[in-house]
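S.K.: sequence plus predicted model, see below.
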Amino acid sequence: MLNSLNKMQKALIALLCGLLLFFGFVILRTGVSRPASTVKLGKVAAGEYDPAVWGQYYPLQYASFQKNSEMAPSPGGFGGSLKTQNSERQPEILANFKGMPFSIDYTEDRGHVFTLEDLKETKRVNDKSPGACISCKTPYIEKLFQEKGWSYGKVPLRELLAQTPEHGYISCANCHDPATMDLRVIQPAFIEAQQRRGIDVTKATREEMRTYVCAQCHVEYHFEPGTSRVVFPWDKGLKPEQMYEMYATKPGGFAQDWQHPDSKAAMLKVQHPEFETWATGVHGQAGVSCADCHMPYMRQDGQKYTSHWMTSPLKHLDASCGTCHTQGAAWLEERVKTIQNHTWQLQHSAGLVVSKAHEAIKKAAAVPNVDQAELAQARELVRKAQWYWDFVAAENGMGFHNPDQALHTCGQAIDLGYKAIESANKAAGIELF
């Protein structure tokens, strides 16, 4: 029959067969038997902070968000969501944070749904704790800032906690506009810090916002003396040495978080600098967002959605890493674990050296006629050494967000720690260590 057809008819039949084969291949590759459905906007009212209400309109996202309540160890061996004391693995914490609340209670971070519960239960909170501590624990910060401005920071924390509903943990409204579902940031400290860097967050691209919504909380910060205003120390840059340089200027009168009772050094406490670490790492420089790895795209019943289970990429390597890396899950997992194990070894060593430096300075200070100028130098060195150690120890990626920087920073902490010991020995005129 085909022999009787003219050349044009044969060409049309060949084209049709080719198209059928092509679309069949696409269907097999995507595993989708019908077009992905469009998510319809829900009618969420402004000021609605209960995630269960949002979940009525966005069930797939909400179902994945509820997985944040699951507590389990990290598949990589570091982090995880079990409420364990970090000092059990790192006893140097007890020495290095002596004289301040982190030596009393420093538990592993849990999921977003536990932010208020953990804040209420931690032994680091007392009747004098400022309301500024609630800044990154609830979407109600939007309402608080609208009503009180920065004055909310001086309200007693326990008073604000008593006024915050149980559903007020970090959830949908922290990151989404209820009317449009567009990504947004509501942390005034983040907006102000970016403005000082010359960045207008209202002009950010969607891909930038897929990091900014995380960066508004996963950062280093301090409370401005007298006002408890939250400040991100980014004016000189995002690298640890640049932030330390800013702290050296005593911004807004901020000089220290506490004085170490042994070394008498004016100390700084680093707070989870994930954004800063990522920003100067290979993924940050390549434009890979936080959400790309920690909240990858998923499909269910023909619908593509973003997973709202903010967790380790090791739990879904194909979805989080496999979109760019084709070496396979086993290879990817091995690379992550190798980076984190190497970082841990240096971080732990750095913490131990810093603890010895505090002890050496204490012994030197007790020596009659100690060289006070050299002793002051030792205190500055241990302050800086601990800053570098803590920058890695407090960050939740155990080096993976920026492996080169993490190892280099640990190396600096070790070097500065030993220099602090040398200065203490010189000040005392004897070998203390």
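M.R.: Sure, I can see it.

S.K.: C-alpha from now on. contacts and neighbour counts both.
M.R.: Noted.

S.K.: for the stretch 251-400 of the chain, which segments count as helices?
M.R.: For the stretch 251-400 of the chain, the helices defined by DSSP state H, counting those that start in this stretch occupy 274-279, 282-285, 290-294, 317-320, 329-365, 372-393.

S.K.: which of those sits closest to residue 98?
M.R.: helix 329-365 (9.9 Å; C-alpha to C-alpha).

S.K.: what's the closest one packed up against?
M.R.: helix 92-96, helix 317-320, helix 372-393, helix 403-428 (3 or more C-alpha pairs under 8 Å, 6 or more residues apart in numbering; DSSP states H and E).

S.K.: can you redo those as JSON lines with distance to residue 226 and mean neighbour count?
M.R.: Below are the helices and strands packed on helix 329-365 laid out as JSON lines (distance: least, C-alpha to C-alpha, whole Å; neighbours: other C-alpha atoms under 10 Å):
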{"stretch": "helix 92-96", "distance to residue 226": "26", "mean neighbour count": "22"}
{"stretch": "helix 317-320", "distance to residue 226": "43", "mean neighbour count": "19"}
{"stretch": "helix 372-393", "distance to residue 226": "23", "mean neighbour count": "24"}
{"stretch": "helix 403-428", "distance to residue 226": "31", "mean neighbour count": "23"}
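
S.K.: then this one, side by side with the first:
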Amino acid sequence: MKYKTLLIGSLSAIVVMGLLVGNINARENERESLLKKPTEETGIPNKEKSDEWAKYYPREFDSWRRTKESETIEDMLEKNPALVVAWAGYAFSRDYNAPRGHYYAVQDNINTLRTGAPTDDKTGPQPTACWTCKSTDVPRLMEEEGELEFFTGKWARLGSEVVNPVGCSNCHDDKTAELKISVPYFDRGLQAAGMPTFAESTHQQKRSLVCAQCHVEYYFKKTEYIDKNNQPQTAMVVTLPWAKGTTVEEIEKYYDEINFVDFTHSISKTPMLKAQHPDFELFQIGIHGKKGVSCADCHMPYTQEGSVKYSDHRIASPLENIDKTCLNCHRDSEKNLMTIVGEKRERKDILQTIAFDNIAKAHLETGKALEAGASLDELKEVHTLIRHAQWRGDMAIAGHGSFFHAPEEVLKLLASANEEAQKARIKLVGILAKHGITNYIAPDFSTKQAAQNAIGLNLQPFIDEKLKFKETLEKEWKKQAIEKGRINAKAAEDIPDNATSYFKK
């Protein structure tokens, strides 16, 4: 019995020692893996391909790949039909979905009806600048061609070159993995606003600025230049409108002073502005921005895996990881925090509905006034009110998280938008009456289909053209990209082409 006990004890000790050795070996392998870095001389070859970074940063890469899980397509025009009327004459009235994960940045840009259906590398409608915030290939092309050259020509010119979605090299140096900006216009914007450049900023500030390369308001500045062949060219350069400041009112003043127009409304003939995705501008105004919280703190929380701590690159809503995001600072229950966010969203939705209902009706009533014989000069003040109303409303909602980033500012902007629209409608009562219209009622725009009918938009031709493009030129782009080694066949197949319902036969 004594020997049996000794034997069992010895075997147990051997098993424990084996487990300890295995654990030590595993940790050593993990340590060696973490120490594996690209060389300072060469960096990461083919850095545009994020899977090349996986060899050195496997956890960060795997979490980035999880942005593929954002498969749901949310049709914002179905949700807010008044936007269709607000954007009459502009491509956003055809198709506007909520943004998905970075994994889909290139494919969603190709699929949207807004980018049209080019037939070759010279047909439109969009300029090359529309690729800017969609791909790791963009900085490469700017380096190869030159910045002005990149911004020259039509979107389709680069269809076979822009193939890798937003990824590692957009925000990280391929030799050191340090944070970096990869587009030159961003530092110019910071300087114009009187802010520190990226290099002059603190590390915490950089954790927001790398996001702000794309998540900002911008416009395409028409820029004349002479190319390398001594030929005159016109570039549409992405430019941040921050010369007077970064608030909505300061940007509005900047655009008004340079008489910038994104599009002319097809019904009201108002010279309009279209907000892009001003997340950074609104975030700065909110309490989190003012307190020094960075974008990465909430959207890329640190994650512990064994002995390894790393930043989660599945950039998503902080509400999906409340224990790693909100609860790091807020001593509250998850349920209560979710309720607070829901209340903020509900308040924004109520004011958005009211504001854009008045904006849409102002456009339609202005169109009726024109139809009745009112002159553009007679409607000049109305046009200014509508322009400002829609700009402020659009800036409040174009950044989909702004209702939380800066809730008070968003409510202020929507209230101001509603007030400007109501002022326009009051003036229109007199103008319509002057031209014999006293009982005009705007057509129904309570659904997306009704709204598109109200502005005379027939989607079918755009859908048919897009489907033909996807069967022809897009397939040729993918073939060329694979032949050039810009993307491998497996990666091309791995990106699901789950576009909007328009494209499903």
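M.R.: On my side now, so go ahead. Note that the coordinates shown come from a computational prediction; the quantities given were computed from them, not determined experimentally.

S.K.: and the TM-score between these chains?
M.R.: The TM-score (TM-score structural alignment, normalised by the length of the first structure) is 0.85; 385 aligned residues with a C-alpha RMSD of 1.9 Å.

S.K.: ok, back up a step: quick one: closest of the helices and strands packed on helix 329-365 of the first structure to residue 209 of the first structure.
M.R.: Smallest distance to residue 209 of the first structure across those (C-alpha to C-alpha): 17.7 Å, for helix 317-320.

S.K.: give me the contact list for that closest one.
M.R.: 292-298, 313, 328-329, 332-333 (C-alpha atoms under 8 Å, 6 or more residues apart in numbering).

S.K.: got the contact list for whatever residue of the first structure lines up with residue 394 of the second structure?
M.R.: The alignment partner of residue 394 of the second structure in the first structure, by TM-score structural alignment, is residue 390. Residue 390 of the first structure makes contact with 269-270, according to C-alpha under 8 Å, 6+ apart.

S.K.: check contacts around residue 261 of the first structure.
M.R.: 98-99.

S.K.: that one maps to what in the second structure?
M.R.: Under TM-score structural alignment, residue 261 of the first structure pairs with residue 266 in the second structure.

S.K.: mind checking how far its match is from residue 89 of the second structure?
M.R.: Separation of residue 266 of the second structure from residue 89 of the second structure (C-alpha to C-alpha, to the nearest Å): 5 Å.

S.K.: show me what residue 319 of the first structure aligns to in the second structure.
M.R.: In the second structure, residue 319 of the first structure lands on residue 324 (TM-score structural alignment).

S.K.: and residue 222 of the second structure, that's in a strand?
M.R.: Yes: under DSSP: H, G, I helix; E, B strand; the rest coil, residue 222 of the second structure sits within a strand.

S.K.: contacting residues around it?
M.R.: 234-237.

S.K.: so which of those residues sit within strands?
M.R.: 234-237 (DSSP state E).

S.K.: and those as TSV, adding neighbour count?
M.R.: Shown next, in TSV, are those (neighbours: other C-alpha atoms under 10 Å):
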residue	neighbour count
234	17
235	21
236	22
237	23
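
S.K.: picking up where we left off before, got a PyMOL select line for the buried ones in the contacts of helix 317-320 of the first structure?
M.R.: The buried subset of the contacts of helix 317-320 of the first structure, as determined by 16 or more other C-alpha atoms under 10 Å, is captured in PyMOL by this line:
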select buried, resi 292+293+294+295+296+297+313+329+332+333
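
S.K.: the helices and strands packed on helix 329-365 of the first structure: which one's closest to residue 204 of the first structure?
M.R.: helix 317-320 (23.0 Å).

S.K.: in the first structure, what range does stretch 293-305 of the second structure match?
M.R.: The aligned range for stretch 293-305 of the second structure is 288-300, by TM-score structural alignment.
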